[in-house]
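> Pasting the sequence and the predicted coordinates here, then a few questions.
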Amino acid sequence: MLSLKRCFGIALLLLLAITAKAQQSTPITLKELLNRADQKAPTLLTDSAAILIRQAQAAETRSSWLPNLKLNYQADVGTSNNTTGPYFGFGIIPSSSGGIHNTNVTTAVGDNLGIASLDWEIYNFGKYGAQNKVANSDIKVEQNQFAQSKYQLEAYTIGDYLQLLRLQDFLAIQVRNIQRNQQIRRSIESLAKSGIRAGVDTSIAEAELSKARLNYIELNNQLKQVQLQLSAVTGLPYQSIVPDSTVEAALINQPSAALFAPDTINHPIINFYRSVYQNSLQREDLVKKLYNPKISLDAAAWERASSVNASGQYNSISNGYGFDRGNYLVGLSVSYNLFDLRRKQLKLRTQKASTQYAMKKLQEQQQLLSVSSSQADVEMQTALERLKEIPNQLKAANDGYRQKLSLYKNGLTDIVELDAALNILYRAETDYMQAKYTYANALFQKAITQNQVNTVLNLLK
């Protein structure tokens, strides 16, 4: 049974070594990963298609000034009886032109009619221009929405990349912890065989070793989950997404990176909310001009024929086909609905409320970015202070473990104190790893908040 466990331990160590070597052989830089995400992320591909929709809508809006030119033709057969009296047409009462008969005539009449009609809203006091400005503003909002999506994807990718670094460091710590527990177990086995130690120590050591292996398995699973998340946005096989282990050290050795100036003019989040606010202002202007008077050009030309001649005689129905009379009509019209004044006031009040909301959202985002930047500064300062102190903790914990191991081998202490020393060393290593991660994460958080990610990436060359 013991040989099987030893074989399992050796196999696990070999697997860890192979995995570590594979990870170190082909690391991918953060810049490469971000470029890949920009090209392959499904969300960005979808958002880029939304821009095309807005551009098509803007082209449609620019064509709204075009006139209506309608061509109509009809050939009819029916009676022609009229009487005196007004009525509303309702759009459904057919027209019958001609004189009034003394009796109701049932003789069929043949006629035809061809019409070309034009109506053109030639001037509306700025409505067309306001519509085009809103359409262009909609494109700008969509473009800034796309830029914001790229920004959020960038933050997401950086966060996952740093998590990979953290888990990679954690796995390395677990490998060392497994090796130490195996060393302790071998010492206990040797001491137990010689009767210096009780057999229960072997069980305790075996339990600690098993716990270390389980921790490694769980951490390895977490690392693969993060790799899968990055694979979903980059299209890369998840096994190939191995972080560059030099990132944290490169950033820690260049603390001047924390001094970069914020870029508030081109910040994607600010640009997006600013464009939403500007879009709302443009819509206010459109509402003001939407209910203005309209000046239209109307024109029509038509020809017709009828089987009834000028003296009122009914001829063959076929005589009604073939134009023999023509007319035209041209005019300018002005239309204005007085109740549009009230509609304009109500709609403008609603739009002003939307503009106020957009302005508040812009101010909110500016404040949130400022707070986030300050929080990142505090985190970075705290992490730097911890990084200065932790080496002392790490050295003391390492010395304490070696002393306890030596005392245990000589029968001067027990397994409980040795495990306590081992746990202190393990905690010191994890504290150091967490401090490095916290500093790098805070630095990138500040870079993301201040739109200076490329500045930090340039430090990693």
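Arrived safely. Residues are numbered from 1 along each chain as shown.
> going forward, measure contacts and count neighbours with C-alpha atoms only.
Fine.
> how close does residue 113 get to residue 96?
12 Å (Cα to Cα, to the nearest Å).
> Quick check on the two: which one has the bigger neighbour count.
Between residue 113 and residue 96, residue 113 has the larger neighbour count (other Cα atoms under 10 Å), namely 20 against 11.
> just the helices in the chain please.
Per DSSP state H, the chain has helices spanning 2-25, 30-40, 42-62, 127-193, 199-234, 247-252, 268-290, 340-409, 415-449, 453-458. These are given in chain order.
> Pretty sure residue 447 sits against residue 453.
Yes: counting by Cα atoms under 8 Å, residue 447 touches residue 453, with 4.9 Å between them.
> ok, second structure coming up, stack it against the first:
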Amino acid sequence: MKTIFRSATCLWLTCLSVTLYAQEPRQHTLGNLWEQVERQYPGIQAQTALVASSASKQQAVKSQALPQFKIQAQNSYGTFEGSNGAFFPQSGFFNVSGNPNLLDGSDQTFNTFGSATVEWEVFAFGKQNQENKAASAQYEQQLAQKEAYILQLKKELAVRHIQNLYATANYDWMSKNADRLKNIELITNGLAVSGLKPAADNLLAHSSYLQAAGQQRYWTGNKQATHIALAELVGEPLDTIDAIHLHNFLTFPLHKTNDATATETFEHPVLTQYKQEASYFEHSSKSMSRAALPSIKVLGGYAIRGTGIQSHTVTDKWKDGFSNAIDNYLVGVGITWNFSSLFTNQYKKQALTKQAESAEKKYSAYEQALQANIAASQVQIKEQTQQLQQTHQAIIHATQAYGMYMARYKSGLITLSELLQIQQLLEQAEKTHIDATQHYWMQVVSEAALTANFDFLFTNL
């Protein structure tokens, strides 16, 4: 009775553990790995910062349409001697001084001056509108650049994950091969001790085993190296790949394929980037053309001034610098036209137009190549799926044949050389299937990068 109870308890615990394991999320799926990369990879954060920078530039360009308001305040101390004559203090201004009246008092005095000016460009033939559109296109271009970077990062993650799975599969393959050769060596040794087989067979079997053990060392290093590369991209330590994930990697294409196809409305981030680049240069060209035309501005100003210079005397006291205050205001409408820009801006416009044309040509070339590459990739995936079906059957048949030939060798019906040849055929069949599996997944990655859709890979790999 106790035995039955124990058996029932063990069976219940086994079923419970299987159920709990089935409910656990797959920690090594590509989708889970991408969540970690997306959350903490510095490259994505750098692209996000560039997008924020572009958004700030866009707002800065739009703010140029607002009135430009300037204010200043001065309090100075110095001499006030003047002389007759005229001069240009700076480009665009000139000053004329007359003979001052003779004044009594100090030779120095305090002065106070404050002013505020406002300048508002109310009409410039649509220049500001084109600048706003150019800034908006540049922002959209930066967004597309971020999406293209993320797409490339997804591809890099998928490639590293597949390389890790591939190295692990080769390590397990070579481990199985080494175990088979070790088993052959033990059998050969027993037959040699019994006098049924020559000692040379034992040496040959041991040599074959040592070669397999050496290859196993190679794949051990490769497995560890690809694991480190994957962990570097993810940004945190990872567990080694378990048998379930490895089995899914090798057998998933045998019973399920990606049937999703790209829609006609699909636009690759790189295409969007070229499109927005062309739009930016186009609007910049129009803005440059309109900048050569005159602009109309509304102007206004207010100034207040005080000085220690009285009607007949001068004082050097600081408080007197605020005396004799006068204030003025000035409003008006002005027109500004730089005639030289009619010629220089024409060449700048031509340069921007050519850059827009170049971006449009790059868009067309990339779009044409993209469609061709997608079609070619889908054809290759279809054929590689058929290849995997055949290589899988080849492994089954080679495994069955190896078991039969092993029995014949034990019975003394065939030689060791013949058995090793069969073992090599089985080894080659397994290796061919692993390589074909890697090529299949790599082609799926290429298609995902071309269609900008990694949903199939993130869900199933």
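Alright, I've got the coordinates. Here the structure is a predicted model, which is why all the values come from computation and not from measurement.
> so what number do they get for TM-score?
After superposition, the two chains reach a TM-score (TM-score structural alignment, normalised by the length of the first structure) of 0.82; 433 aligned residues with a Cα RMSD of 3.4 Å.
> ok so, going back, in CSV, list the helices of the first structure along with distance to residue 75 of the first structure and mean neighbour count.
Listed next are the helices of the first structure as CSV, based on distance: least, Cα to Cα, whole Å; neighbours: other Cα atoms under 10 Å:
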stretch, distance to residue 75 of the first structure, mean neighbour count
helix 2-25, 83, 13
helix 30-40, 61, 17
helix 42-62, 35, 16
helix 127-193, 39, 20
helix 199-234, 64, 17
helix 247-252, 83, 17
helix 268-290, 40, 22
helix 340-409, 41, 16
helix 415-449, 72, 21
helix 453-458, 73, 14
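> With distance to residue 80 of the first structure added, can I get those in a markdown table?
Shown next, in a markdown table, are these (distance: least, Cα to Cα, whole Å):
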| stretch | distance to residue 80 of the first structure |
| --- | --- |
| helix 2-25 | 94 |
| helix 30-40 | 71 |
| helix 42-62 | 45 |
| helix 127-193 | 45 |
| helix 199-234 | 74 |
| helix 247-252 | 93 |
| helix 268-290 | 44 |
| helix 340-409 | 41 |
| helix 415-449 | 80 |
| helix 453-458 | 82 |
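> Which one, of those, ends up nearest to residue 82 of the first structure?
helix 340-409 (38.6 Å; Cα to Cα).
> what's the average distance of that closest one to the second structure?
Once fitted to the second structure, helix 340-409 of the first structure is off its aligned match by 2.5 Å on average (mean Cα distance after the TM-score superposition for the first structure).
> Tell me the helices and strands packed up against that helix.
Secondary-structure packing of helix 340-409 of the first structure (3 or more Cα pairs under 8 Å, 6 or more residues apart in numbering; DSSP states H and E): helix 127-193, helix 268-290, helix 415-449.
> Tell me what angle it forms with helix 127-193.
10 degrees (axes from the mean of the first three to the mean of the last three Cα atoms, to 10 degrees).
> roughly how far out does helix 340-409 of the first structure sit from the chain middle?
Relative to the centre of its chain, helix 340-409 of the first structure is centred 20 Å away, using Cα atoms, centre = their mean, to the nearest Å.
> thinking again about what came up before, adding distance to residue 238 of the first structure, write the helices and strands packed on helix 340-409 of the first structure out as JSON lines.
Below are those laid out as JSON lines (distance: least, Cα to Cα, whole Å):
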{"stretch": "helix 127-193", "distance to residue 238 of the first structure": "12"}
{"stretch": "helix 268-290", "distance to residue 238 of the first structure": "29"}
{"stretch": "helix 415-449", "distance to residue 238 of the first structure": "22"}
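> So which residues make contact with stretch 297-315 of the first structure?
107, 109-122, 316-333 (Cα atoms under 8 Å, 6 or more residues apart in numbering).
> ok, of the residues you listed, which come out buried?
109-115, 117-122, 317, 319-321, 323 (16 or more other Cα atoms under 10 Å).
> How about residue 77 of the first structure: what's its closest non-neighbour residue?
Distances taken as Cα to Cα, 6 or more residues apart in numbering place residue 110 nearest to residue 77 of the first structure, at 4.6 Å, with adjacent residues excluded.
> got the contact list for the one you found?
Going by Cα under 8 Å, 6+ apart, residue 110 of the first structure touches 75-78, 306-307, 316-321.
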